[in-house]
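Undergrad: Structure, please.
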Amino acid sequence: MLYQAYQLQSDLMSPLRLMAQAVGSAFMVPGTERTVLRQMAAAGEVFSRLRLTHSRPAYGIEAVQIGEQRVAITERVAHTLPFGTLLHFAKDPAAGLPTQPPVLLAAPLSGHFATLLRETVRTLLQDHDVYITDWHNARDVALREGAFGLDDYIRYMMLFLQHIGPGTHLVAVCQPCVAALAATALLAEDDDPAQPRSLTLMAGPVDCRVNPTEVNRLATSKPIEWFEKNLISHVPLPHRGFMRRVYPGFVQLSAFMSMNLERHQQSFEHLYQHILEGRLDEADTIKTFYEEYLAVNDLPAEFYLETVEKVFQTYDLAVGQLHYQGRRVNPAAVRRTALLTVEGERDDICAIGQTVAAQDLCKSVRPYLKNHHVQTGVGHYGVFSGRKWNQQIYPRVRDSIHASLG
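TA: Model (predicted):
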């Protein structure tokens, strides 16, 4: 009933939001600062922005600067599966660039789209041939495609690595760190040529027993049956995934926003003031952020519940009990893959100690192939976006990848 109620409310509010959008556009007249018309325009714009969307925003990466050269980028679908696409950010061959190491960027499946890593992609493109796991919205996946659980996430990652081919480097951000390490271990145990040459784990919940955060405590505060009963809904009509069981993205977003509700309220107040005062560049910055933040992605119920239970409640990977299709995942099988772990000093989602735990699990990797970096002064999102990501973290990621090429 939860999703049905949300859909009804969304349908009822849609005409009002369209009207507010029209008012905002019609009354945004130059030279009307602080007049009644500008106030109406600002109010209409803010109201029309207070809405969720359910389609992936565009990555918008048309070109990147590489040295003195600006190189055009084309998004290409490299491989498509029901729940996700392997997306390739291909550089213009006419640029004549030397061959760059391929990198698979594993994006979270946690209520937002992979475009949340847009800046991560843009930065990596300077020195690498970049692919990303572009997860589909589960409400748009027909029921006939079956379920999608943690095993499927791991399987997709292995299939994507095999599609790209030998010599690929795997970079996982946040939630997929567990699946990325599992996929690497399984491929290594099989001596598969597609096992990644290097593995970078950034701010991920490898061992949530360490330094638990509020997110971790919430996950352990209720039995898994409570999560299934209270947070899982069926997709309503008219969506393609009608009757699929999902963890709705709007529920996840509500939880995130409630943690910093005052900050979000202030952002929309600032948006109103910026429009009212004609400071449109500042207004556009806020609008751009919320276009991404309010684009929500439903999770398949199986994946969500298995992640909560196996990653956050029973810590299966950390205690040696994670299984893939009945087969135990053994991180000690990883031998030839270089390992870099990255954590943020102020991360209140994956705290210090949770990601570096992978270093002990991968006990067969030689010490000279292991590196760990703690970035001072950044929270969770600062690990993979922002100034310190670009200036301090990325150079270490790049150096770890390139050092493993020899």
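Undergrad: all contacts plus neighbour counts: C-alpha atoms, from now on.
TA: Will do.
Undergrad: excluding its backbone neighbours, what's nearest Phe303?
TA: Residue nearest to Phe303 in three dimensions, not counting chain neighbours: Gly149, with 3.9 Å by C-alpha to C-alpha, 6 or more residues apart in numbering.
Undergrad: Surely the one you found is in contact with Leu299?
TA: No - taking contacts as C-alpha atoms under 8 Å, Gly149 lies outside contact range of Leu299: 9.8 Å.
Undergrad: So between those two, which is more surrounded?
TA: A count of neighbours by other C-alpha atoms under 10 Å puts Leu299 above the other of Gly149 and Leu299, at 28 against 17.
Undergrad: ok, the more buried one - contacts?
TA: Leu299 sits next to Leu109, Ser110, Gly111, Asn137, Ala138, Val246, Tyr247, Pro248, Gly249 when contact means C-alpha atoms under 8 Å, 6 or more residues apart in numbering.
Undergrad: who touches the residue nearest to Phe303 in this structure?
TA: Here Gly149 is in contact with Pro300, Ala301, Glu302, Phe303, Tyr304, Glu306 (criterion: C-alpha under 8 Å, 6+ apart).
Undergrad: Can you pull up the most central residue in this protein?
TA: For the chain, Pro108 is the residue whose C-alpha lies nearest the centre (C-alpha atoms, centre = their mean; 3.6 Å).
Undergrad: need the contact list for that residue.
TA: Ala114, Val173, Cys174, Gln175, Pro176.
Undergrad: Serialize the residues you listed to JSON lines and add fields for neighbour count.
TA: Converted to JSON lines, the contacts of Pro108 look like this (neighbours: other C-alpha atoms under 10 Å):
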{"residue": "Ala114", "neighbour count": "22"}
{"residue": "Val173", "neighbour count": "25"}
{"residue": "Cys174", "neighbour count": "25"}
{"residue": "Gln175", "neighbour count": "22"}
{"residue": "Pro176", "neighbour count": "28"}
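Undergrad: between those, which is nearest Glu282?
TA: Ala114 (24.9 Å; C-alpha to C-alpha).
Undergrad: residue contacts, the closest one?
TA: Ala114 neighbours (C-alpha under 8 Å, 6+ apart): Ala107, Pro108, Ile132, Thr133, Asp134, Trp135.
Undergrad: Most widely separated two among the residues you listed?
TA: Farthest-apart pair in those is Pro108 and Ile132; separation 10.5 Å (C-alpha to C-alpha).
Undergrad: Following up with a second sequence; could you model it the same way so I can compare the two?
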Amino acid sequence: MYYQLYEFNHAALQPARAYADAVRLFYSNPMNPVAKTYFGRSVAAAAEVFERSTRRYTKPEFGLKETSVNGVKVAVNEQIVWSRPFCDVIRFQRDLPEGAHAGPKILMVAPMSGHYATLLRGTVETMLPYADVYITDWSDARMVPLADGSFDLDDYIDYLIDIFEQMGPDTHVMAVCQPSVPVLAAIAIMEARGAKTVPASMTLMGGPIDTRKNPTAVNELAEEKDISWFRDNVIMPVPWPNPGFMRQVYPGFLQLSGFMSMNLDRHITAHKDFFMHLVKNDGDSAEKHRDFYDEYLAVMDLTAEFYLQTVETVFIRHDLPRGQMRHRGELVDPSAIKRVALLTVEGENDDISGVGQTKAAHDLCVNIPDDMRHHYMQPAVGHYGVFNGSRFRSEIAPRILDFMRSNPAGGLKTAKPAAAVAAPAKPRAGTAKKPAARSRKPSTGSNSAS
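TA: Coordinates of the predicted model:
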């Protein structure tokens, strides 16, 4: 019912949005003398703020048409190399200069948590000059017909295993936030089966491996409610005329409202500042606001079965760190991982996945050799800064690339090359050391996706 009401309100506001857009165009037209006055810019700014605050934001494009390799600009083309109803794998094919090395093959597993894979546009852009980049492009559940079947956490893990098998053992996996758990689970299952196609390394970034450590507001909500509360309050059928009509989903707009409510004052201030930038004709600052919110406000629905299983497994029962997670009846045992290098990355100010939640992977993967594992905690960044922004480009990305180059397929060590993006910054306060390797198995006693 709430989803239908949301759709109705959106449709009802369409005439007002069209009128606001016409007002904006009229008062910002350079042929209109009023457009150059404070009054004209104020009216145009108010109209734009209203229109942008009430529109539905569609799936953005990556828009990465070129990159620079060895100082030479080259074209970039998107190619779908693997496809299923709920996910495509996109390769950013570069026209490499003659003699240029492709670099490590990186599969970025984007979060399936309400935002599109384009949230990692900056992550892809940073890695493109130095690596062969692929990314999982998860589908909006409201766009997938019921005839295509269901999709839960077990299906998610099956997808990852199939992708790893297709891409081969020279693949380096980057899991950003939510997929840290299913990526670790998929690799553990493959190792237990003796698969020859396990990735060379996995980099887990700001992920909810063990949400009992430094729980955030997101974690505490899951602790306070049982799974029936989530089923009764946030699961809704997709309304007509969407292709996924009648599919049970966790709507993207609910996920977005939850995230925005955590920092509501910051978003209100950002829109007030946006209004003032428009009035003052500060085009650069206004454009940065548009770029950020065009991405942030574009949301997708999650299937109910995936959302509920993830909440229960990861955030309520903590099955993985307790040694009780199962995939289609098969125990997920991270201690089986021996050939896949492990890098964990956290942000000091992360308010989605608290400090220590990702590092917990080292306590589970006890049989990875010490020289094939490392943990890094980036000072002065929040959740978003773990995978995007200036500190990611200058301090985190070089470490990731060096780690991948130092851990090729099959665990065959090579000399550590010079940093590709920039010289890695010297360890700063808060940088964690490598955890010591252990041979014992983790105890079996007794994050919604972010």
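Undergrad: which residue lines up with the residue nearest to the centre of the first structure in the second structure?
TA: Aligned counterpart of Pro108 of the first structure in the second structure: Pro111 (TM-score structural alignment).
Undergrad: How many residues are close by the equivalent of Ala318 of the first structure over in the second structure?
TA: Aligned by TM-score structural alignment, Ala318 of the first structure pairs with Pro321 of the second structure. The local packing of Pro321 of the second structure (other C-alpha under 10 Å) involves 23 other residues.
Undergrad: and if you look at Asp284 of the second structure?
TA: Neighbours around Asp284 of the second structure, by other C-alpha under 10 Å: 11.
Undergrad: what does Phe275 of the second structure give?
TA: Count around Phe275 of the second structure with other C-alpha under 10 Å applied: 22.
Undergrad: The residue nearest to Leu96 of the second structure when sequence neighbours are not counted in helix, strand or coil?
TA: Leaving out its chain neighbours, the residue that sits closest to Leu96 of the second structure by C-alpha to C-alpha, 6+ apart is Val74, at 6.5 Å. Judged by DSSP: H, G, I helix; E, B strand; the rest coil, the three-state class of Val74 of the second structure is strand.
Undergrad: I'd like to know how far Val74 of the second structure sits from Leu64 of the second structure.
TA: 11 Å (C-alpha to C-alpha, to the nearest Å).
Undergrad: any chance you could map the strands in the second structure?
TA: Ranges of strands within the second structure are 66-69, 72-84, 87-94, 105-109, 132-138, 171-176, 201-205, 236-237, 248-250, 302-303, 326-327, 330-331, 341-347, 373-378, based on DSSP state E.
Undergrad: Quick one: map Pro176 of the first structure onto the second structure.
TA: Using TM-score structural alignment, Pro176 of the first structure pairs with Pro179 in the second structure.
Undergrad: Next up, the contacts around that match.
TA: By C-alpha under 8 Å, 6+ apart, the contact set of Pro179 of the second structure is Val109, Ala110, Pro111, Met112, Gly207.
Undergrad: who wins for neighbours among those?
TA: Gly207 (32 neighbours).
Undergrad: Quickly note the distance from that one to His267 of the second structure.
TA: Counting by C-alpha to C-alpha, the separation of Gly207 of the second structure from His267 of the second structure is 24 Å.
Undergrad: ditto for Phe245 of the second structure
TA: Distance from Phe245 of the second structure to His267 of the second structure, by C-alpha to C-alpha: 32 Å.
Undergrad: Of these two, which one has the most company?
TA: Remark: of Phe245 of the second structure and His267, Phe245 carries more neighbours, 17 against 14, as counted by other C-alpha under 10 Å.
Undergrad: can you redo the contacts of Pro179 of the second structure as JSON lines with distance to Arg94 of the second structure?
TA: Below are the contacts of Pro179 of the second structure laid out as JSON lines (distance: C-alpha to C-alpha, whole Å):
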{"residue": "Val109", "distance to Arg94 of the second structure": "20"}
{"residue": "Ala110", "distance to Arg94 of the second structure": "20"}
{"residue": "Pro111", "distance to Arg94 of the second structure": "24"}
{"residue": "Met112", "distance to Arg94 of the second structure": "26"}
{"residue": "Gly207", "distance to Arg94 of the second structure": "29"}
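Undergrad: Closest to Ala18 of the second structure out of the residues you listed?
TA: Checking the contacts of Pro179 of the second structure one by one against Ala18 of the second structure (C-alpha to C-alpha), the nearest turns out to be Met112, at 32.2 Å.
Undergrad: In contact with the closest residue to that closest one other than its chain neighbours, which residues?
TA: Leaving out its chain neighbours, the residue that sits closest to Met112 of the second structure by C-alpha to C-alpha, 6+ apart is Trp138, at 6.5 Å. Residues in contact with Trp138 of the second structure (C-alpha under 8 Å, 6+ apart) are Phe86, Cys87, Asp88, Ala110, Met112, Tyr116, Ala117.
Undergrad: residue contacts, the fifth one?
TA: Read that as Met112 of the second structure. Trp138, Gln178, Pro179, Leu302, Ala449.
Undergrad: Which residue of the first structure sits opposite the first one in the alignment?
TA: Trp138 of the second structure maps onto Trp135 in the first structure, with residues paired by TM-score structural alignment.
Undergrad: cool, and the fourth one?
TA: Structural correspondence for Leu302 of the second structure with respect to the first structure (TM-score structural alignment): Leu299.
Undergrad: Tell me the spacing between its match and Arg51 of the first structure.
TA: As judged by C-alpha to C-alpha, Leu299 of the first structure and Arg51 of the first structure stand 19 Å apart.
Undergrad: Ala20 of the first structure now?
TA: Taking C-alpha to C-alpha, one finds Ala20 of the first structure at 12 Å from Arg51 of the first structure.
Undergrad: just Ser254 of the first structure next, same as before
TA: According to C-alpha to C-alpha, Ser254 of the first structure and Arg51 of the first structure sit 12 Å apart.
Undergrad: repeat for Ala333 of the first structure
TA: Counting by C-alpha to C-alpha, the gap from Ala333 of the first structure to Arg51 of the first structure is 47 Å.
Undergrad: And Phe256 of the first structure, by the same measure?
TA: Distance of Phe256 of the first structure to Arg51 of the first structure, computed by C-alpha to C-alpha: 15 Å.
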